[in-house]
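In: Sequence plus the predicted model coming up.
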Amino acid sequence: MRKKIVAGNWKCNTNLQEGVELAKAVDTLVAKEAADDVVVVLGVPFTHLTKVAETVNTNRIGVSAQNCAAEAKGAFTGEVSAEMVKSTGAKYVILGHSERREYYGETSEILNKKLALALENGLTPIYCCGEPLEVREAEAQNEFVKKQLTETIFNLPVDEFKKLILAYEPIWAIGTGKTASSEQAQEIHAFIRSIIAEKFGNDVAEETSILYGGSCKPGNAKELFANKDVDGGLIGGAALKAEDFLGIIKGF
């Protein structure tokens, strides 16, 4: 049985005090109203990790970094290693997000190093893939996403791959107000599951949670999550409001 997962990605938002208050509000609402079978994750800025991990019930809500360094340690000013992330109480790390790829030049080579270090330190990667608008308009999204996965997570041994959560993010639907239709989301999620099956077998493919990450809101979560191959969401803007985030969690 695949896990149902709703992960918030706060991105570069909230100062520490605001973040702790938001985490408290989410913690309270989840305890009162969220179904027990939905895994909830908060992806918070590095500065917030320790305090948020101390604030929420970590048996119910997982805490995630939004990135980690591609090196284990050393003279890399400003970097935060996977071991450092782990030491805060965080259990997850978001890797391969389109904003990291586009704005910070993260390549498959860099991401392979980050994946290895995250897994070595016992973190669960939430690994992102997805295509920009011009690729979608050319109807080349399947080839684009397959290449992203073939160059990175498909290089992992099966036992390591099974530790991952995948997130498909249509880049053209992030922060734009556009959303992939329910049919478009199902189609690409089913394709991703099919190529996992080709690489690692049907059993592994059926166990792998694939999240949708493109302008998911309380109003469309139920329709998106009803799809056979959509196992939850990686949520941006709506994760910054506790009630909206809960509304998405209740979309199952």
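Out: Thanks, I have the structure now. Numbering: from 1, shown residues only.
In: For the rest of this, base every contact and every neighbour count on C-alpha atoms.
Out: OK.
In: from memory Asn57 sits against Thr28, does it?
Out: No. Checked against Cα atoms under 8 Å, the pair Asn57 and Thr28 is beyond contact range at 9.4 Å.
In: wait, what's in contact with Gly8?
Out: With contact taken as Cα atoms under 8 Å, 6 or more residues apart in numbering, Gly8 is in contact with Val41, Leu42, Gly43, Leu234, Ile235, Gly236, Ala239, Phe245.
In: okay, now the third one: neighbour count?
Out: Residue crowding around Gly43 was assessed by other Cα atoms under 10 Å; the count is 28.
In: In this structure Arg100 contacts Thr107, no?
Out: No. Counting by Cα under 8 Å, Thr107 is not a contact partner of Arg100; they are 9.3 Å apart.
In: before we move on, back to that, keep only those of the contacts of Gly8 that are in strands.
Out: Judged by DSSP state E, the subset of these located in strands is Val41, Leu42, Gly43, Leu234, Ile235.
In: between those residues, which is closest to Ile174?
Out: Lowest distance from Ile174 to those (Cα to Cα) belongs to Ile235, with 9.7 Å.
In: hmm, back to that, closest one to Leu49 out of the contacts of Gly8, please.
Out: Using Cα to Cα, Gly43 is the member of those that lies nearest Leu49, at 8.7 Å.
In: List the contacts of Ile188.
Out: Counting by Cα under 8 Å, 6+ apart, Ile188 has contacts Asn142.
In: Repeat that for Gly213.
Out: Gly213 touches Ala167, Tyr168, Glu169, Pro170, Ile174, Gly233, Leu234, Ile235, Gly236, counting by Cα under 8 Å, 6+ apart.
In: switch the cut-off to 7 Å
Out: Ala167, Tyr168, Glu169, Gly233, Leu234, Ile235 (Cα atoms under 7 Å, 6 or more residues apart in numbering).
In: putting a second one here so we can go through both:
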Amino acid sequence: MPRQFFVGGNFKMNGVRQSITDIVKNLNSAKLDSTTEVVISPPALYLTLTRELADPKIGVAAQNVFDKPNGAFTGEISVEQLKDTSINWAVIGHSERRVILKESDEFIARKVKAAVDGGVSVIFCIGETLEEREANKTIEVVTRQLNAAAKELSKEQWAKVVIAYEPVWAIGTGKVATTEQAQEVHAAIRKWLGETISAQAADDVRVIYGGSVSEKNCRELATQPDVDGFLVGGASLKPAFVDIINARI
């Protein structure tokens, strides 16, 4: 079976009760591609509000989760707490946490494992900086990030993971990887899945693209054979997010 197209919306640290309510109501009333899986990720404070308001067919993701089940970890959220509030997805490894908060590949991999072990599906973000791109280290970097997760997950657990390739130099900059650049890296990730995890994982695991995705560039990107969807930042806060969800219609 073909992989189901997937579009995630990462609100980051944006929105208040009213604006998030408006975004969710707009999605509920819009005609969305029924063959596309949609997951939105509001700030933690509004997770339960979003889950209560959103149509059941729209998934809701936390923007982070901790790798320990409970305890003296001020400010963190556990997998159990997500499950308890019907939040079944988490965005893990976003470059803003890797770069700004200095989260290591190993720490991120442990969080991915904790989420999957606890029944929470993961949008697992990987990607290279501009310096790494210019040094021709893109594949080396994403492979290193993937290998860290491979040490933690069983082959079967990759079925609960969506890999989001997000070149750091394209996030929030207006710069977008060309369709050829995106496809090249996505194909390399799929090759890695086949060689490192399993042939089934290579066939089944969705690899989505993130980095200044908009209603203007999404349709061309969606035509690439190894681009299975998008992780959208700023554009997910706007009505045009519907156009990105419907990129293949």
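Out: That came in fine, so what should we check first? None of the values given here were measured: they were computed from a predicted structure.
In: Can you give me the TM-score here?
Out: For these two chains in superposition, a TM-score of 0.96 is obtained (TM-score structural alignment, normalised by the length of the second structure); 247 aligned residues with a Cα RMSD of 1.1 Å.
In: okay, now the residue nearest to Thr47 of the first structure when sequence neighbours are not counted: neighbour count?
Out: Computed as Cα to Cα, 6 or more residues apart in numbering, the closest residue to Thr47 of the first structure that is not its neighbour in sequence is Leu16, at 6.8 Å. For Leu16 of the first structure, the count of nearby residues is 17 (other Cα under 10 Å).
In: ditto for Val91 of the second structure
Out: By other Cα under 10 Å, 24 other residues sit near Val91 of the second structure.
In: Over to Glu160 of the first structure?
Out: 15.
In: Identify the nearest residue to the equivalent of it over in the second structure in space, disregarding sequence-adjacent positions?
Out: Residue pairing (TM-score structural alignment): Glu160 of the first structure is matched to Gln157 of the second structure. Nearest residue to Gln157 of the second structure, sequence neighbours excluded (Cα to Cα, 6+ apart): Val116, at 6.9 Å.
In: what about the one you found, is that helix, strand or coil?
Out: Secondary structure assignment for Val116 of the second structure (DSSP: H, G, I helix; E, B strand; the rest coil): helix.
In: The first structure: which residue goes with that one?
Out: Using TM-score structural alignment, Val116 of the second structure lines up with Leu119 in the first structure.
In: show me the contacts for the aligned partner of Leu237 of the second structure in the first structure.
Out: In the first structure, the residue matched to Leu237 of the second structure (TM-score structural alignment) is Leu240. Residues near Leu240 of the first structure by Cα under 7 Å, 6+ apart: Trp10.
In: mind listing the helices in the stretch 101-250 of the first structure by residue range?
Out: Using DSSP state H, counting those that start in this stretch, the helices of the stretch 101-250 of the first structure run over 108-120, 133-137, 141-150, 158-161, 182-200, 202-207, 218-225, 242-249.
In: Next, the buried residues of the fourth one.
Out: Read it as helix 158-161 of the first structure. For helix 158-161 of the first structure, burial by neighbour count (16 or more other Cα atoms under 10 Å) applies to Phe161.
In: Check the offset of it from the chain's centre.
Out: 18 Å (Cα atoms, centre = their mean, to the nearest Å).
In: Mean distance of that helix to its aligned residues in the second structure, please.
Out: In the superposition with the second structure, the average deviation recorded for helix 158-161 of the first structure is 1.0 Å (mean Cα distance after the TM-score superposition for the first structure).
In: And the second one, by the same measure?
Out: Compared with the second structure after fitting, helix 133-137 of the first structure deviates on average by 0.5 Å (mean Cα distance after the TM-score superposition for the first structure).
In: and if you look at the first one?
Out: Taken over the aligned residues, the distance from helix 108-120 of the first structure to the second structure averages 1.7 Å (mean Cα distance after the TM-score superposition for the first structure).
In: Packing partners of that helix?
Out: Counting contacts by 3 or more Cα pairs under 7 Å, 6 or more residues apart in numbering; DSSP states H and E, helix 108-120 of the first structure packs against no other helix or strand.
In: Please state the offset of it from the chain centre?
Out: Relative to its chain's centre, helix 108-120 of the first structure lies at 15 Å (Cα atoms, centre = their mean).
In: got the buried residues for that helix?
Out: Ser108, Ile110, Leu111, Asn112, Lys114, Leu115, Ala116, Leu117, Ala118, Leu119.
In: Please tell me how far Ala201 of the second structure sits from Asn10 of the second structure.
Out: Counting by Cα to Cα, to the nearest Å, the separation of Ala201 of the second structure from Asn10 of the second structure is 25 Å.
In: For the two, indicate the residue with more neighbours.
Out: The neighbour count for Ala201 of the second structure versus Asn10, taken as other Cα under 10 Å, is higher for Asn10 (23 against 20).
In: Hmm, Pro43 and the more buried one touching each other?
Out: No. Shown here, Asn10 of the second structure and Pro43 do not form a contact pair, counting by Cα atoms under 7 Å, at 8.8 Å.
In: show me what contacts Phe6 of the second structure?
Out: Thr36, Glu37, Val38, Asp228, Gly229, Phe230.
In: Let's see that with 10 Å instead.
Out: 35-39, 162, 206-209, 227-231, 245 (Cα atoms under 10 Å, 6 or more residues apart in numbering).
In: and it, that's in a strand?
Out: Yes. Counting by three-state DSSP, one finds Phe6 of the second structure located in a strand.
In: Counterpart of it over in the first structure?
Out: Aligned against the first structure - with TM-score structural alignment as the criterion - Phe6 of the second structure pairs with Ile5.
In: Tell me how far that match lies from Lys91 of the first structure.
Out: Ile5 of the first structure is 14 Å from Lys91 of the first structure, by Cα to Cα.
In: in the second structure, which residue is closest to the centre?
Out: When the second structure is reduced to its mean C-alpha position, the closest residue under Cα atoms, centre = their mean turns out to be Ile123, at 3.6 Å.
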